[in-house]
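1. Just to be clear, the model below is a prediction. Sequence and coordinates:
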Amino acid sequence: MVRVLIPSQLTAYTGGETRLEASGATVDAVLDDVDRRFPGLKFRVVDEQDRVRKHMRLFVGMEETRDVRRPLGERDELLIFGALSGG
């Protein structure tokens, strides 16, 4: 299982959970697994063309990725971050 860390702006989709376990061999598959349990979450992270949205950042461990096809191991950690904005 991959550990997934959810940013506060997406916890409305997860019932307040900020740490999840999900199955999948790629970032995309893990997001699909999370989305099956928490519908709508993946669409907030990835657009219709399977591109990471501009205001979102994904990290596998300490390395940023924008490739949803990136392979993941069972002990990897996927961190989802949302950009902050304001004025």
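-> That came in fine, so what should we check first?
2. Please count neighbours and contacts with C-alpha atoms only from this point.
-> Will do.
3. residues contacting D32?
-> Contacts here follow CA atoms under 8 Å, 6 or more residues apart in numbering; on that basis D32 touches K42.
4. Surely it is within a helix?
-> Yes. Counting by DSSP: H, G, I helix; E, B strand; the rest coil, D32 is part of a helix.
5. if I look at it, how far off is G87?
-> 34 Å (CA to CA, to the nearest Å).
6. D47 too?
-> 26 Å.
7. of these two, who's got more company?
-> D47 (12 against 2; other CA atoms under 10 Å).
8. put this beside the first:
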Amino acid sequence: MTQVLIPSQLTSYTGGATRVEATGATVAGVLDDLDRLYPGLKFRVVDEQDRVRKHMRIFIGQRETRQVAAAVRDGDELLIFGALSGG
């Protein structure tokens, strides 16, 4: 299992949970499992071409990745961050 930190702007998909568990050998696999558990969440993180959206950041532990093909090992922590903007 992978621990996934969910940013506050996506907790409406997880019933308010900021930390959930998912399975997958890659970031894409974890996102697919999250989308199975919490429909609609994946599309907020990646676009139609499976690219991480510009305003989103994904970390595997302390290492940032923009690649959904990046490997995720059992026990890793996946952190999803959304950029804040304002005017």
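-> Noted; the coordinates are in hand. Source: prediction; values computed, not measured.
9. what about V2 of the first structure, neighbour count?
-> 20.
10. Also E63 of the first structure?
-> By other CA under 10 Å, the residues close to E63 of the first structure number 9.
11. can you check G40 of the first structure too?
-> Neighbours of G40 of the first structure (other CA under 10 Å): 14.
12. quick one, helices of the second structure?
-> 27-37, 41-45 (DSSP state H).
13. give me the stretch of the first structure that the shortest one matches.
-> I take that to be helix 41-45 of the second structure. Counting by TM-score structural alignment, helix 41-45 of the second structure falls onto residues 41-45 of the first structure.
14. once aligned to the second structure, how far is the matching stretch on average?
-> Its aligned residues in the second structure lie a mean 0.1 Å from stretch 41-45 of the first structure after superposition (mean CA distance after the TM-score superposition for the first structure).
15. Would you mind measuring from P7 of the second structure to Y13 of the second structure?
-> The value you get for P7 of the second structure to Y13 of the second structure, if CA to CA is used, is 11 Å.
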